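Undergrad: Generate a structure from the sequence data that follows.
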Amino acid sequence: MQKPISITAVASISPLGKTLNETWESYQNDTHCITEMSLKKGSALVSKIPTEAQETIETLRLSDSKYKTLDRTVLYAIYASRLAIQQAGWKSSDNFGINIGSSRGATHLFETYYDDYLKNDKTKTLSSPTTTLGNISSWIAHDLQTKGPEISHSITCSTALHAVLNGIAWIQSGMCDKFLVGGSEAPLTPFTIAQMQALKIYAKNNSSYPCKALDLSKKQNTMVLGEGASVTCLEMGKHPNTLATIEGIGFATEILEHNISISSDAKCFQKSMRMALENINPETVDAIVMHAPGTIKGDLSELKAIQEVFKDKVPAVTSNKWKIGHTFGASGALSLELAILMLQHQKFIGVPYIKNKKAPKQIKTVLVNAVGFGGNAVSILLKQ
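TA: I've put the predicted structure just below:
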């Protein structure tokens, strides 16, 4: 890091709620947000945004005739982006950059258009422009009326934290003063769920905690899909409204042993964490918000990587996927949001079913991890 980068706002819409206050309030209880969703055949466990938040998104959809054809992935991102720049005090004339990514993009629309094509042997006029990944940041730029650079990308489940890396690079290069970064995902569709079930990583049991992220004694995979969007405002230096500063960044990609897996000791995470901690004493890290998707191998390999990097001084670890599921490309941004909230409120949000859980005495430095298919890990170090 050449100079500290400030996070001056964070906003989201997720199973936890549609405002930062609602989100923090939701974190105060040990109740998860996972429910059953009916499919064409049977049902599946998912984590949806609350009814009131769904109504807010529907109001947004109907507010502009052009928005009626947009996928929820785009609408979630527009909603969160509006809140973020309002909180940061940004104006459209600031011409800030935008990088909001997504692992899957317009999943619901794509499946709908494809079903229609199979039935009618033709498709609708807007089936292409409304299903490209690029339309997320483009529509946000349109909605916010900013003329700065806009980027959309997919780097699977580490997409949102890669957006943070991009924003930092643009700011530190001097090409942009401010960047809006994050991720959005609306993957609760039959085909997407079927894909995860085919990988044999999806939760089957609707127990007291269907997703057992960080439970290393689990005998089966317990990943559950969630939906939502989270964005943050990045600016160079420190400001009166700074929520947290980014003190270190790390990234790595490892050679694949399998299409979906990382090595047993997550070498990509070892590299990304060491890079993020390059100029920091590891013992000063108070907590780590892990990726921890709720799979047997995924949770264990990341923890092994943490133990390898921190040795016998492993900080308190946590994850929010037991509560809101795995939101794919938005997950890293929602983990970043959790880290910021813990720094602000000086309260550690742990995993309720973990025995002998460790809690830090203070929270001044938090490390956030994310990784996706392809072994592309990112680690972001936040400081109060």
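Undergrad: When you work out contacts or count neighbours from here on, use the C-alpha atoms and nothing else.
TA: OK.
Undergrad: For residue 88, grab the count of nearby residues.
TA: 18 (other CA atoms under 10 Å).
Undergrad: What's the separation between the closest residue to it other than its chain neighbours and residue 291?
TA: Nearest residue to residue 88 in three dimensions, chain neighbours excluded: residue 9, at 5.2 Å (CA to CA, 6 or more residues apart in numbering). The gap separating residue 9 from residue 291 is 22 Å, by CA to CA, to the nearest Å.
Undergrad: ok, these two, which is more surrounded?
TA: Neighbour count, other CA under 10 Å: between residue 9 and residue 291, residue 291 has more, with 30 against 25.
Undergrad: Now for that one: which residues touch it?
TA: 299, 302, 319, 332, 335, 368-371 (CA atoms under 8 Å, 6 or more residues apart in numbering).
Undergrad: Filter those residues down to the ones in helices?
TA: Judged by DSSP state H, helices contain the following of the contacts of residue 291: 299, 302, 332, 335.
Undergrad: Out of the residues you listed, grab the one that's most surrounded.
TA: Neighbour-wise, those (other CA under 10 Å) top out at residue 332, 33 neighbours.
Undergrad: give me every residue that touches that one.
TA: 157-161, 183, 291, 368-370.
Undergrad: Once you drop chain neighbours, what's closest to residue 296?
TA: residue 221 (5.6 Å).
Undergrad: Let's see this one next, to set against the first:
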Amino acid sequence: MLKEPISITALSSISSLGSESDEVWKSYLNKEHCLSYQKIGKQEVWASNLSNVVKKAIETLRQSDTKYNDLDDSVLFAIYTARKVIDKAGWETDSNFGVNIGSSRGATSLFEKYHQEFLDQGKSSTLASPTTTLGNISSWVAHDLKSKGPEISHSITCSTALHGLLNAVAWIQSGLTDKFLVGGSEAPLTPFTIAQMQALKIYSRMSSRAPACRTGRQSRDAEEQNYPCLAMDLEKKQNTMVLGEAAALACLEKGEKPNALALVAGIGYATEPLEHSVSISTDAQCFQDSMKMALKSAGTDQVDAIVMHAPGTIKGDVTEYNAIKKVFGNNLPFLTTNKWKVGHTFGASGLLSLELGVLMLQHQQYIPTPFFQNRDDKEMVDTVLVNAVGFGGNAVSILLKRPSQKKHTIS
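TA: Below is the predicted model of the structure:
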């Protein structure tokens, strides 16, 4: 249980949804997905890319300092996004705040490059080790921002970013620091990473004929042609995970601040014994436990919406839904996810989901998915629960609340 609320004073992300809050919100309001059919390595697959404008900005960042020339995209994504988010929060560089930015896969592209060089030449590059360690992201962001607080990196598969938030909450509640920059960054669009997901038989095999999404409910066959990722379609007959590149960061501060976008009002986490090396139980006991922990002070009747992890796999979506039914019974909150639109961004995905939750609180509007029919008896959005889980059954649930001073206003 939290001793006092913790404010989210700024959020920033880069993904196929956009790179500014208003752009991201507009993407959520339309019915189109942000996925494209493209060639990665020797095959064509569905994936989710940053815009050309952001890619150009990342390349400019890379060339701005010789020290950045050899960094992986996952690190550069985080540096670029970190600069934006601390500016939004009004934090000064060269000040005392902690940094915890993780990644599920880390420097994937560089690791594959250096490994290929080793296979070809029988020796390793000088920079192979220092540029591919999982601690790279937080260290380089802290270096770039000249922060004076602790630097920590987590790599806990797809719940990485929310585990970073959990850790930051512990630091803030301990009194060791008042501010923490948290989140995740991922650049997983490499041939080997795609091949790993295909080996698990979870990657989308939808036809390349799928155009951007159309409005309205159509026949199932038609819908499966329109949507490469069927996240939260509980009747789908095949796995439809699609990978995406992204970075998403949040500024956390102790107490309820006047500029708070949302409050962290509850945190929950759990790990369950695995039934299979890559799956969780039928009723996702880890999610049940993490949600109950996050709701200790609120109660299930106080939750207006849940942003589900829902990766677009058959078992992943259904088991989480089963866990929600176990915890909430017949009084289900509004359920949604963003992976049908933006794909699965691994370590960054939890913070992208949290961003969706905060945007719904700010704009007082629920964002639906194309596949799940929610009840229409919810009006105000005051509390949102955000879920994330990854390989290993490590679930995290974060309860968000609208700041008290904004309860009677609508953005």
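Undergrad: What's the match for the residue nearest to residue 296 of structure 1 in structure 2?
TA: Counting by TM-score structural alignment, residue 221 of structure 1 corresponds to residue 239 in structure 2.
Undergrad: Quick check: its match vs residue 314 of structure 2, distance?
TA: Counting by CA to CA, the gap from residue 239 of structure 2 to residue 314 of structure 2 is 6 Å.
Undergrad: give me the number of residues near the aligned residue in structure 2 for residue 315 of structure 1?
TA: Using TM-score structural alignment, the partner of residue 315 of structure 1 in structure 2 is residue 333. Other residues near residue 333 of structure 2 come to 23 when the count uses other CA under 10 Å.
Undergrad: which residues in the stretch 151-300 of structure 1 form strands?
TA: 178-185, 225-226, 228-236, 244-253, 287-289 (DSSP state E, counting those that start in this stretch).
Undergrad: Pull up the distance across stretch 209-226 of structure 1, start to finish.
TA: First-to-last distance for stretch 209-226 of structure 1 - CA to CA - comes to 14 Å.
Undergrad: Contacts for it, please.
TA: Counting by CA under 8 Å, 6+ apart, residues outside stretch 209-226 of structure 1 touching it are 15, 32, 34, 45-48, 186-188, 193, 200-204, 292-296, 299-300, 318-319, 321-328, 351, 353-354.
Undergrad: So which bits of it are buried?
TA: Applying a neighbour-count criterion of 16 or more other CA atoms under 10 Å, one finds 209-215, 220-226 buried in stretch 209-226 of structure 1.
Undergrad: Start and end of stretch 247-261 of structure 1, how far apart?
TA: End-to-end for stretch 247-261 of structure 1, by CA to CA: 29 Å.
Undergrad: middle-most residue in structure 2, spatially?
TA: residue 349 (1.7 Å; CA atoms, centre = their mean).
Undergrad: any idea how far that residue is from residue 179 of structure 2?
TA: Distance from residue 349 of structure 2 to residue 179 of structure 2, by CA to CA: 22 Å.
Undergrad: Which part of structure 1 matches stretch 258-276 of structure 2?
TA: Counting by TM-score structural alignment, stretch 258-276 of structure 2 corresponds to 240-258 in structure 1.
Undergrad: Out of the contacts of residue 332 of structure 1, which is nearest to residue 382 of structure 1?
TA: When the contacts of residue 332 of structure 1 are compared for distance to residue 382 of structure 1 (CA to CA), residue 368 wins out at 7.8 Å.
Undergrad: Switch the ones in helices among the contacts of residue 291 of structure 1 over to JSON lines; also include distance to residue 87 of structure 1.
TA: What follows is those, written out as JSON lines (distance: CA to CA, whole Å):
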{"residue": "299", "distance to residue 87 of structure 1": "34"}
{"residue": "302", "distance to residue 87 of structure 1": "34"}
{"residue": "332", "distance to residue 87 of structure 1": "21"}
{"residue": "335", "distance to residue 87 of structure 1": "19"}
